[in-house]
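Trainee: here is a sequence with its predicted model. Questions after.
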Amino acid sequence: MTTKKADPATALIHHPYHPPQGFEAPQPGVFKASTVIFPNVAALRARNWKSKSGYTYGLHGTPTTFTLEERIATLEGGLQTLLVPSGLASIALVDMALLKAGDELLIPDNAYGPNKELARNELAGWGITHRFYDAMDPASLAAAITPATKLVWLEAAGSVTMEFPDLRALVRIARERGILVALDNTWGAGIAFDAFDLGEGLAVDISAHALTKYPSGGGDVLMGAVTTRDEALHLKLKFAHMRMGWGVGANDAEAVLRALPSLPLRYAAQDAAGRRLAQWWAAQPQVAQLLHPALPGSPGHEHWASHCRAAAGLFSVVFDERIAAERIDAFVDALRLFKLGYSWAGPVSLAVPYALGGMRERPAWKGALVRFSLGLENVDDLIADSEQALKASGLA
């Protein structure tokens, strides 16, 4: 008696084989799904995606994304994490989940530019007002708070100009007025300081983190995270996250999971290289100001020393204002190992020139600025590259 061969169209989809349980390896498995299969109707109706007790739909989580969320929460010192498609999306999620028409948010003047542009445009169009305050002057924050203020953003260190604020003083001011505090913690990466334990019983409410940077480490992933310690606040963010339909790709989650074990080593290596190159730049006669929070003389260095145990491999050089911007551009173009590109914390060192006048309401410096991001190259080679570019552009 012969058994009829099953039609391949059906057999390949409904094949009965399931691999045995118990497989374990250094890296978590990668699960890709939009549809999640339920064993029966009772399970479909009973599962709860909000608590990670079960799977309902790919957008609400898979074993891969749940694992990454839990590891980022541990890295940050939080209890819950949500993943979003980019670092900027992590900022947008916080604003959109917590603010409504008539509310006001306060943003440091030295914050990440797109954070400010989101407030100036979309949020303003929705009736949400904003003000910029001087992060280096706690009195500036205190004076900006009004009855409408519902959220205060912090950033440490400041974008591009690298000022390190007195986080404890700023959090204390917001706490005394019952205002939520969100921190852009991309620079700190969960390594430099503890956002949820700043000392003196102080902590932020929310940590937003561009996983694009240090957690990814490869310059090839876009992803963000929002981490909290309060369950009610987390659920408020989670419901907004669900309603906006934000998710991340399984392969991107896999890439970050693979990179996380080396994060402390990479952060330490780029910290050491960044300080050495910054010290070399500090001795150059063309430099008016070296902006690296871990080095004495940089704005907020005393706050960095009070709060931190490490620093990102990132610093900026303000050139003498008598040097024309065109010559600074020529210097950047002459760099060979440093590539011209945005972002940071990847394996390739980057350099970007900035015009401070258009970035700040109160620019503290007049000269042209170049931000350097250290990759994983030999630091002696990076020093030599800087030196040859100075000569090639006529600045040496």
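Mentor: Right, received. Where do you want to start?
Trainee: contacts, neighbours, all on C-alpha from now
Mentor: Fine.
Trainee: distance of the residue nearest the centre of the chain from residue 298?
Mentor: Note on the chain: the residue nearest the mean C-alpha position is residue 210, at 2.5 Å, using C-alpha atoms, centre = their mean. Separation of residue 210 from residue 298 (C-alpha to C-alpha, to the nearest Å) stands at 24 Å.
Trainee: which parts of the longest helix seen in the chain are buried?
Mentor: If you go by DSSP state H, the chain has its longest helix at helix 263-282. Residues of helix 263-282 classed as buried by neighbour count (16 or more other C-alpha atoms under 10 Å): 263, 266-278, 281-282.
Trainee: which residues sit against that helix?
Mentor: 191, 214-215, 217, 287, 289-290, 292, 294-295, 310-315, 317, 345, 373-376, 379, 382-383 (C-alpha atoms under 8 Å, 6 or more residues apart in numbering).
Trainee: same check, this time on stretch 316-332
Mentor: Residues contacting stretch 316-332 (C-alpha under 8 Å, 6+ apart): 160-162, 281, 286-292, 340, 351-353, 365-372, 389-390, 392-395.
Trainee: and stretch 154-165, by the same measure?
Mentor: 107-108, 110-113, 135-136, 167, 181-185, 187-188, 291-293, 298-301, 303-304, 315-316, 371.
Trainee: and here is the other one:
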Amino acid sequence: MTGDSDRKLASATRLVSAGRRAEWTGTPGHPSAVVSPPVWRASTHLYADTAALKSGPKLNEDGRFFYGRRGAPTQWALADALTGLEPGAAGTMLYPSGVAAISGALLTVLRPGDVLLMTDNAYEPSRTMGNGLLKDFGIETRWFDPLSPDAFAKAICERTKCVLLESPGSLTMEVQDVPAIAAIARDRGVISIIDNTWASPLGFAPLSHGVDITVMSLTKHVGGHSDVMMGSASAGSHWYARLRKTAQAIGHVVSPDDAALALRGLRTMGLRLESETAHALELAAWLEQQPEVARVLCPMLPGSPGHDLWARDFNGGCGLFSFVLKGGTAEARNALIDALELFGIGFSWGGFESLVTPVDPARIRSASGWPLAGMADEDRFGVRLSIGLEDPADLRADLRSGLDAWRRAEG
């Protein structure tokens, strides 16, 4: 769905006003005018006569009724709002999950015989896609060191069609030099796609940094309440038209009820991100001082790996970061996690509640190692935190209890 939001407005204003066109909410002053687009549930749109029915396929365009799979005002409003947040975007496609958005973008670009280069710190379902679905379609996936643009350039061959980036990586938090990699890709005729879920367009604008397609899991920050699954892909006019064609061919569609939940979450996303980021920085700085912690992986934190690139390219962050324990065992790490009372143990992140998961990337790395450069071999047991809206003092006390449990388990 295309958007025409005024990009001169501040992000907080755009979050409130985006996707609220008068044709979807009503003209102010009219008895039917509302603040938010209503939930428009419809599979079938009726035509006045057979002539109108025959002309229907010609009306298969943004903002025009054709059939429920093409959307209605609730979905259009969300897509329009997201497009307005992405400088350089001509439109946004919605998908039933973040993974669906990644697969939709990749299947738009890749064909049998092509090579996909994927950053080695990519989200595990993305890696699984490379080793499974794409392989079944005759597409070869190769991995490269996320911290080396030179390694990416050397990995490009005559069959390389696309590169998938993720910065920071959602487990180990490496920040890539996205502008440099995107420039190399464009110069060599390689299409660039980035999973920008961590920063969202409020913290990083991929299209403005040379990327062709930007993908998000709306399940995370946009939804914000751990009650909806959805994804998006935004691009300029060239790739947006192709994303739309592929999504319609596959049959991707999102529920209007889910779109309404995502729109509601979008309105407060800026405030939530601001709070979660501040609390995450406070806790990351505290963890850095704890004797049980070998390394904090939080690019927003000065001195942490990737901070210089983050400070150069990003305008914001979020509550997701990791830390690595100083030696120990997997059992001791489990004791730490199990002792936490305020952190839920579960996948996903970006909601109002804090979450924790273990980090064991060694088994999935293929082009770069774990532990990371500069870390001791014995410092390999990581913990990932997603900081929510709880009071940081309470979270700090909970983490102290977890670290104490780790120490006891170590004997």
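Mentor: Ah, there it is. Note that the coordinates shown come from a computational prediction; the quantities given were computed from them, not determined experimentally.
Trainee: can you show me the strands along the stretch 101-250 of the second structure?
Mentor: For the stretch 101-250 of the second structure, the strands defined by DSSP state E, counting those that start in this stretch occupy 115-119, 140-144, 160-166, 191-195, 213-217, 231-235.
Trainee: any chance of these in a markdown table, plus distance to residue 84 of the second structure?
Mentor: Converted to a markdown table, these look like this (distance: least, C-alpha to C-alpha, whole Å):
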| stretch | distance to residue 84 of the second structure |
| --- | --- |
| strand 115-119 | 28 |
| strand 140-144 | 32 |
| strand 160-166 | 22 |
| strand 191-195 | 18 |
| strand 213-217 | 13 |
| strand 231-235 | 10 |
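Trainee: among the ones you listed, which is nearest residue 93 of the second structure?
Mentor: Across these, residue 93 of the second structure has its closest neighbour in strand 231-235 (5.3 Å, C-alpha to C-alpha).
Trainee: same question for the closest one: list its buried residues.
Mentor: 231-235.
Trainee: residue in the second structure paired with residue 25 of the first structure?
Mentor: For residue 25 of the first structure, the aligned position in the second structure is occupied by residue 34, per TM-score structural alignment.
Trainee: quick revisit: in strands, which of the contacts of helix 263-282 of the first structure fall?
Mentor: 287, 289-290, 314-315, 317, 373 (DSSP state E).
Trainee: highest neighbour count among the residues you listed?
Mentor: Greatest neighbour count in those, by other C-alpha atoms under 10 Å, goes to residue 314: 29 neighbours.
Trainee: measure the aligned partner of residue 172 of the first structure in the second structure to residue 306 of the second structure for me?
Mentor: Aligned by TM-score structural alignment, residue 172 of the first structure pairs with residue 183 of the second structure. Counting by C-alpha to C-alpha, the gap from residue 183 of the second structure to residue 306 of the second structure is 19 Å.
Trainee: ok, the residue lying closest to the match of residue 172 of the first structure once chain neighbours are set aside - contacts?
Mentor: Excluding the flanking residues, the one nearest residue 183 of the second structure by C-alpha to C-alpha, 6 or more residues apart in numbering is residue 210, at 6.5 Å. Applying C-alpha under 8 Å, 6+ apart to residue 210 of the second structure gives the contacts 178-179, 182-183.
Trainee: tell me the one among those nearest to residue 49 of the second structure.
Mentor: Nearest to residue 49 of the second structure among those, with distances taken as C-alpha to C-alpha, is residue 182, at 49.9 Å.
Trainee: what's around the closest one, how many residues?
Mentor: Residues near residue 182 of the second structure, counting by other C-alpha under 10 Å: 25.
Trainee: quick check on residue 183 and residue 306 of the second structure: which one has the bigger neighbour count.
Mentor: residue 306 (22 against 17).
Trainee: what about the more buried one, distance to residue 213 of the second structure?
Mentor: For residue 306 of the second structure, the distance to residue 213 of the second structure - C-alpha to C-alpha - is 23 Å.
Trainee: got it, and residue 331 of the second structure?
Mentor: 41 Å.
Trainee: okay, those two: which has more neighbours?
Mentor: residue 213 (25 against 13).
Trainee: for the ones in strands among the contacts of helix 263-282 of the first structure, which one is nearest residue 359 of the first structure?
Mentor: Among those, and counting by C-alpha to C-alpha, the member closest to residue 359 of the first structure is residue 317, at 15.7 Å.
Trainee: that closest one corresponds to which position in the second structure?
Mentor: Residue 317 of the first structure maps onto residue 323 in the second structure, by TM-score structural alignment.
Trainee: what does residue 221 of the first structure give?
Mentor: Counting by TM-score structural alignment, the partner of residue 221 of the first structure is residue 228.
Trainee: separation between its match and residue 156 of the second structure?
Mentor: For residue 228 of the second structure, the distance to residue 156 of the second structure - C-alpha to C-alpha - is 38 Å.
Trainee: ditto for residue 397 of the second structure
Mentor: Distance from residue 397 of the second structure to residue 156 of the second structure, by C-alpha to C-alpha: 48 Å.
Trainee: and if you look at residue 302 of the second structure?
Mentor: 33 Å.
Trainee: cool, and residue 131 of the second structure?
Mentor: 19 Å.
Trainee: more neighbours: these two, which one.
Mentor: residue 156 (21 against 15).
Trainee: contacting residues around the equivalent of the more buried one over in the first structure?
Mentor: By TM-score structural alignment, residue 156 of the second structure lines up with residue 145 in the first structure. Residue 145 of the first structure makes contact with residue 106 under the criterion C-alpha under 8 Å, 6+ apart.
Trainee: please report how far the equivalent of residue 184 of the first structure over in the second structure lies from residue 280 of the second structure.
Mentor: Here residue 184 of the first structure is matched to residue 195 in the second structure, going by TM-score structural alignment. In this structure, residue 195 of the second structure and residue 280 of the second structure are 21 Å apart, going by C-alpha to C-alpha.
Trainee: mind checking how far residue 300 of the second structure is from residue 34 of the second structure?
Mentor: For residue 300 of the second structure relative to residue 34 of the second structure (C-alpha to C-alpha), the value is 39 Å.
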